[in-house]
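[1] coordinates only, sequence not included:
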């Protein structure tokens, strides 16, 4: 593992368990936790291979798997991966630092049709590693594949920096929305969902 993530340095002790408990409770209450997965499902072919980058407790990847996709989920927090494995058998859940991601070394050499970063993932990576994270995720996506990223615009990672980092990794900005249910983008929106495409060649 590289530098400690903000998930470790900027949260209180017990935060991971609180997060696990929160999403288990929401699921038990019947909350709609599948919005991100519905969007990805609409953008990829049936049976797509999808990387859930920063998968947390696995809610997005599990829903994508339930829709017939082949999912590998990755997170730096072993507690969250443990919860994903316990609650959502089926996808492969791996502990890994996104800034140093090398899934071939963990037995997953096949490229992905798409990757998703939901749940403010890029706001929780180690400071200064955002560009490396995007580059390592992009390296695992096939040419003409997509990376869909959502995070709050007030989370300390300005969209101007994000866009510059995406361009530097060779990704093309294809769409931007204000929500995962595709409400139109506004400059004053407090959340951004961005669709990036990896060029062919």
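    Structure's in. What do you need? It should be emphasised that the depicted structure is a prediction, and the values quoted were computed from it without experimental measurement.
[2] drop to CA atoms for contacts and neighbour counts, all remaining ones
    Noted.
[3] buried ones in stretch 36-43?
    36, 37, 38, 40, 41 (16 or more other C-alpha atoms under 10 Å).
[4] and those, which of them are in helices?
    Mapping the buried residues of stretch 36-43 onto helices (DSSP state H) picks out 36, 37, 38, 40, 41.
[5] Find the nearest non-adjacent residue to the first one, please.
    Closest residue to residue 36 in three dimensions, ignoring its sequence neighbours and counting by C-alpha to C-alpha, 6 or more residues apart in numbering: residue 180, at 5.8 Å.
[6] next one: the third one
    Once its chain neighbours are removed from consideration, residue 38 has its nearest residue in residue 64; the separation is 7.9 Å (C-alpha to C-alpha, 6+ apart).
[7] Can you report how many residues neighbour the one you found?
    26 (other C-alpha atoms under 10 Å).
[8] Is it in a helix, a strand, or coil?
    helix (DSSP: H, G, I helix; E, B strand; the rest coil).
[9] who's in contact with it?
    37, 38, 40, 41, 70, 71 (C-alpha atoms under 8 Å, 6 or more residues apart in numbering).
[10] Helix or strand next in line after the longest strand anywhere in the chain, which one?
    Determined from DSSP state E, the single longest strand within the chain is strand 141-152. Following strand 141-152 in sequence order, the next helix or strand is helix 159-168 (DSSP states H and E).
[11] alright, now check it against this:
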């Protein structure tokens, strides 16, 4: 069972959406992840939002002109995403069993993004398989971007995935490290408790 399912029971979509709506109303910038991704690939590129949740990142990328697809396990989160942007393709799937062709998707994405602690909230022991499956849908030269917490201050669950482990999973999946940052604003990584990492296939 995924750590996300244990944490939420997969019934928190509306609550999750409201929390971010409240942050937006307070004036907080809610589009850092989308802006970061948009700086990496040209407008019109195919983007897979892996663990898309309520669609906050993907909807913004679609508004910026990207060809987006969202995948998430949590039906309550996807219900919010579909309500907000019914014209966009949202798919329910476990990333540990994700197969693009079974969803009718071509495996030629220019970018795969996993934001919002997707990787640390997977079922323990599936991290390498998820990275392998997501890497496999990238076109040659495509980018894999993941941002996640590494300590208790940045995670809602006990830390379980280290950066060396993650880099090993990526290397095994045929990905090469490009860069690593401390935030979605591309601040230099300082060995802190959160990292945004870019790999290339």
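    Okay, I see it. Predicted model, so just to flag it, every value in this text is computed and none were measured.
[12] picking up where we left off before, could you report the separation of the counterpart of the residue nearest to residue 38 of the first structure in the second structure from residue 150 of the second structure?
    Matched by TM-score structural alignment, residue 64 of the first structure corresponds to residue 61 in the second structure. Counting by C-alpha to C-alpha, to the nearest Å, the gap from residue 61 of the second structure to residue 150 of the second structure is 26 Å.
[13] is it true that residue 46 of the second structure touches residue 66?
    Yes: the pair residue 46 of the second structure and residue 66 qualifies as a contact (C-alpha atoms under 8 Å) at a distance of 6.3 Å.
[14] higher neighbour count, these two?
    Taking neighbours as other C-alpha under 10 Å, residue 46 of the second structure and residue 66 compare with residue 46 leading, 24 against 19.
[15] Which residue of the first structure is paired with that one in the alignment?
    Checking TM-score structural alignment: residue 46 of the second structure goes with residue 49.
[16] longest helix anywhere in the first structure?
    helix 15-28.
[17] Quick check: chain neighbours aside, which residue is closest to residue 176 of the first structure?
    Closest to residue 176 of the first structure by C-alpha to C-alpha, 6+ apart is residue 194, at 4.4 Å.
[18] Show me what the one you found lines up with in the second structure.
    In the second structure, residue 194 of the first structure lands on residue 197 (TM-score structural alignment).
[19] can you confirm its match is in a helix?
    No: assigned with three-state DSSP, residue 197 of the second structure falls outside any helix and is strand.
[20] ok, how many other residues are close to residue 103 of the second structure?
    12.
[21] That one maps to what in the first structure?
    So, by TM-score structural alignment, residue 103 of the second structure is matched to residue 106.
[22] Show me the residue sitting in the middle of the second structure in space.
    residue 114 (1.6 Å; C-alpha atoms, centre = their mean).
[23] contacting residues around the equivalent of it over in the first structure?
    Structural alignment (TM-score structural alignment) places residue 114 of the second structure against residue 117 in the first structure. The contact partners of residue 117 of the first structure, taken as C-alpha under 8 Å, 6+ apart, are 52, 53, 54, 55, 147, 148, 149, 150.
[24] repeat that for 7 Å
    52, 53, 54, 148, 149, 150 (C-alpha atoms under 7 Å, 6 or more residues apart in numbering).
[25] Also residue 44 of the second structure?
    Residue 44 of the second structure neighbours (C-alpha under 7 Å, 6+ apart): 65, 66, 67.
[26] Can you tell me which of those residues is closest to residue 191 of the second structure?
    Checking the contacts of residue 44 of the second structure against residue 191 of the second structure by C-alpha to C-alpha gives residue 66 as the nearest, at 31.8 Å.
[27] Surely the closest one and residue 43 touch.
    Yes: the criterion here is C-alpha atoms under 7 Å, and residue 66 of the second structure meets it with residue 43 at 5.6 Å.
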